[in-house]
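Novice: dropping the sequence and predicted coords here.
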Amino acid sequence: MSLGGASLRAVAHFGAVGSTQTVASELCASGSPDELDGVALVADLQTAGRGRSSHRWDSPPESSGLLVSLIRSVPAATAGKVLPLAQHVASLAALRAVAAACAGPAAPGASARSASREGTAAPAPRMAIKWPNDLYVVGALPPAAGPADGAAGAAATEAAGGSGSAAAAASDVERALERHCGAPVRKAGGILCTVAQPTGRARGGLFLVIGMGLNLSDAPPGRGAVADVHGRTSDPALLRQRVLGHFCREVDSLWHRTVNGGGSSAWRDEYERAWMHAGQRVKLPGGEWLELAGLAETGGLVATDGFGGPLVELGTGNDTVDLMDGLVRVGKPQ
């Protein structure tokens, strides 16, 4: 498989697998950085896909999404600083990859969508980051285009692990996001980063496993896909290959800059331009309202009272931030 110059050691392709994240972690348990750094695992179907907070990720057969887990080694000296930034690096890399893979001549359907927007004030749909690890399509689609709602479903169908209705939960989440963004939102993908430590003779370092599920050409009803923003393609397999290659290359570039002293400062401005939370208000336990101002160096959130008061860092340590309900349990002065 050609990956367009991405810095990869190898790609392992599975027709079907329980979870690429689980298989990658098992490889890391007995492997070494020399063997595994830069290995990507890609699947057409996951039967036990994993998400954050014990959620699972369903990928029905014939999904047109990208399901990948990328293994990177982590220098022990910088692990404590850079690991909390990994999901943000991967989220930004995903948006860069989509933009690069879809650049050039318009995909089939893209020109029709552009024409249908002429004479209206509605902005074109865009892809955006929901902190800390989700990818969304933001913006209304022209009625003639409709969502990319293939019946097969896709990579980013999330179900709450064993509790309640996933559809109802997703509706609550997206209603809150829509109120803030002032536009329809549809989840198109997610990032899961886990840390694995070798055992036995291979001990001595850490591995970061970066997992991503992303809807490309089709999505279940109510979900989003890359095609909602860039138009459909006549060759979904080629699109998946291109997004994979660009994703691995962008992770490599951003991770290198993060690990080698830059932290999040090397890409934070770009990340904040791409996220969904500019100006979003959150409420502290005492009733005080704060306004989100950006991403902290730790990977948490920076907020302000909007009147020149001190910045407050949220989402670190024992903090719990629920951006859907606008609630914060603990705020720590920066």
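Specialist: Sure, I can see it.

Novice: use CA for all of it now, contacts and neighbours both
Specialist: Fine.

Novice: what packs against the lengthiest strand in the chain?
Specialist: In the chain, assigned by DSSP state E, the strand with the most residues is strand 185-196. Counting contacts by 3 or more C-alpha pairs under 8 Å, 6 or more residues apart in numbering; DSSP states H and E, strand 185-196 packs against helix 20-30, helix 86-101, strand 134-138, helix 166-181, strand 206-214.

Novice: second structure follows, compare the two:
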Amino acid sequence: MDSPFTDLDRPPLREAALRRALLVPGGLWREVDVLPETGSTNADLARRADETEGLVLVAESQVAGRGRLDRRWTAPPRSGLAVSVTLAPNEVPVARWGWLPLLAGVAAASAVSRVSGVEVRLKWPNDLLVGERKLAGILAERAGTAVVLGIGLNVSLRQDELPVPTATSLLLSGAENIDRDPLLRALLRELEEWYTRWRLAEGDARASGLLTAYTEACATIGRRVRVDLPAGPALEGAATAIDDDGRLVVTGPDGPTPVGAGDVVHVRPAT
């Protein structure tokens, strides 16, 4: 593991300052830890998820990061944000917990856009985009009675460091600010605000305003898409809406068909 000061363009996060800013009386966040290196922040928190809600774990280097469907997520040390949190919305019906990764997308897109000056959009169900390129991904996993929510954001990756040609970073997108400290603070505050609003509405995405906010930020809506499914033929049509359960509604020759995130392998623009 390299020293945190070998790349002066990528300074380490300041754990003590983050704790002072985020651990406030009556707030959601109870603990903020920054690790120099770990395998997966989601896996680490999954082992502790039943302890309490409001744990925040950040890794400067994540060597076994995962996305949806166990896709690998890698980045050079301190070039991005790899953060996971624990949430336990026990007063919300479990059937509505599927909104949590979409809620995180709304919060992250809003926070990153505000701090960086870059217009960030959402690709259903769990990606943040700048233009057509992926800036960040979100992964939600059940862990006992809680949910571990992970966010991986590319901040200062250079062109030759991108994991795939279709990715991007805030640096490459011309961001006004790529300081990870204010980005992380804004992300966690926005996440707390949306989570509190959604929880007080007992997980009702329409009543909490989450459905409207997600639809407005979603770049998938209004496009013709091809939805690859685990079995059977792909579904092609126009992405016309997000329904009350967070599913993408694709309207094809046979009419509208809702598809859930757990039923989808890929969603791509239709050729």
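Specialist: Cool, the structure landed. Remember, it's a predicted structure, so these values are computed and weren't measured experimentally.

Novice: follow-up on the earlier one: looking at the helices and strands packed on strand 185-196 of structure 1, which is nearest to Val229 of structure 1?
Specialist: strand 134-138 (7.3 Å; C-alpha to C-alpha).

Novice: which elements pack onto that closest one?
Specialist: Applying 3+ C-alpha pairs under 8 Å, 6+ apart, we find strand 134-138 of structure 1 packed against strand 126-130, strand 185-196, helix 226-230.

Novice: can I get these in TSV with distance to Gly211 of structure 1 and mean neighbour count?
Specialist: Listed next are those as TSV, based on distance: least, C-alpha to C-alpha, whole Å; neighbours: other C-alpha atoms under 10 Å:
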stretch	distance to Gly211 of structure 1	mean neighbour count
strand 126-130	16	22
strand 185-196	5	24
helix 226-230	18	26
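
Novice: can you put these in TSV and add distance to Ala93 of structure 1?
Specialist: Formatted as TSV, these follow (distance: least, C-alpha to C-alpha, whole Å):
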stretch	distance to Ala93 of structure 1
strand 126-130	11
strand 185-196	11
helix 226-230	14
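
Novice: which one of the ones you listed lies nearest to Asp325 of structure 1?
Specialist: When these are compared (using C-alpha to C-alpha), the closest one is strand 126-130, at 14.0 Å.

Novice: whereabouts in structure 2 does the closest one align?
Specialist: Aligned using TM-score structural alignment, strand 126-130 of structure 1 spans residues 119-123 in structure 2.

Novice: now do the matching stretch: everything it contacts.
Specialist: Outside stretch 119-123 of structure 2, the residues that touch it by C-alpha atoms under 8 Å, 6 or more residues apart in numbering are 105-106, 109-110, 112-113, 128-131, 214, 217-220.

Novice: do that again at 10 Å, thanks
Specialist: Applying C-alpha atoms under 10 Å, 6 or more residues apart in numbering, the contact partners of stretch 119-123 of structure 2 are 102, 105-106, 108-114, 127-137, 170, 173, 175, 214-221, 267-268.

Novice: before we move on, the earlier item: let me know the angle separating the longest strand of structure 1 from helix 166-181.
Specialist: Orientation check (axes from the mean of the first three to the mean of the last three C-alpha atoms, to 10 degrees): strand 185-196 of structure 1 against helix 166-181 gives 110 degrees.

Novice: show me the one of the helices and strands packed on strand 134-138 of structure 1 that comes nearest Gly317 of structure 1.
Specialist: Of all these, strand 185-196 comes closest under C-alpha to C-alpha, at 17.6 Å.

Novice: which residue ranges of structure 2 form strands?
Specialist: Counting by DSSP E, the strands of structure 2 are 31-35, 55-59, 65-66, 72-73, 80-87, 121-123, 127-130, 133-143, 146-154, 224-228, 235-242, 248-252, 255-259, 266-269.

Novice: would you list those strands in JSON lines and tack on distance to Gly98 of structure 2?
Specialist: Formatted as JSON lines, the strands of structure 2 follow (distance: least, C-alpha to C-alpha, whole Å):
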{"stretch": "strand 31-35", "distance to Gly98 of structure 2": "25"}
{"stretch": "strand 55-59", "distance to Gly98 of structure 2": "20"}
{"stretch": "strand 65-66", "distance to Gly98 of structure 2": "19"}
{"stretch": "strand 72-73", "distance to Gly98 of structure 2": "22"}
{"stretch": "strand 80-87", "distance to Gly98 of structure 2": "13"}
{"stretch": "strand 121-123", "distance to Gly98 of structure 2": "16"}
{"stretch": "strand 127-130", "distance to Gly98 of structure 2": "15"}
{"stretch": "strand 133-143", "distance to Gly98 of structure 2": "9"}
{"stretch": "strand 146-154", "distance to Gly98 of structure 2": "10"}
{"stretch": "strand 224-228", "distance to Gly98 of structure 2": "19"}
{"stretch": "strand 235-242", "distance to Gly98 of structure 2": "13"}
{"stretch": "strand 248-252", "distance to Gly98 of structure 2": "13"}
{"stretch": "strand 255-259", "distance to Gly98 of structure 2": "13"}
{"stretch": "strand 266-269", "distance to Gly98 of structure 2": "18"}
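
Novice: relative to Ala201 of structure 2, which of these is closest?
Specialist: Per C-alpha to C-alpha, nearest to Ala201 of structure 2 of these: strand 80-87, 15.8 Å.

Novice: so that closest one corresponds to what in structure 1?
Specialist: On structure 1, the counterpart of strand 80-87 of structure 2 by TM-score structural alignment is residues 65-72.

Novice: so which bits of the matching stretch are buried?
Specialist: Within stretch 65-72 of structure 1, the residues scored as buried using 16 or more other C-alpha atoms under 10 Å are Gly65, Leu66, Leu67, Val68, Ser69, Leu70, Ile71, Arg72.

Novice: neighbours of the aligned residue in structure 2 for Cys248 of structure 1, how many?
Specialist: Taking TM-score structural alignment for the superposition, Cys248 of structure 1 sits opposite Leu188 in structure 2. The tally of other residues near Leu188 of structure 2 (other C-alpha atoms under 10 Å) stands at 21.

Novice: from Trp99 of structure 2, how far off is Leu188 of structure 2?
Specialist: 17 Å (C-alpha to C-alpha, to the nearest Å).

Novice: repeat for Ser40 of structure 2
Specialist: 23 Å.

Novice: same check, this time on Pro233 of structure 2
Specialist: 26 Å.

Novice: likewise Gly152 of structure 2?
Specialist: Relative to Trp99 of structure 2, and taking C-alpha to C-alpha, Gly152 of structure 2 is found at 18 Å.

Novice: kindly report the same for Ala175 of structure 2.
Specialist: Counting by C-alpha to C-alpha - Ala175 of structure 2 and Trp99 of structure 2 are separated by 29 Å.

Novice: those two: which is more packed in?
Specialist: Neighbour count, other C-alpha under 10 Å: between Ala175 of structure 2 and Trp99, Trp99 has more, with 22 against 18.
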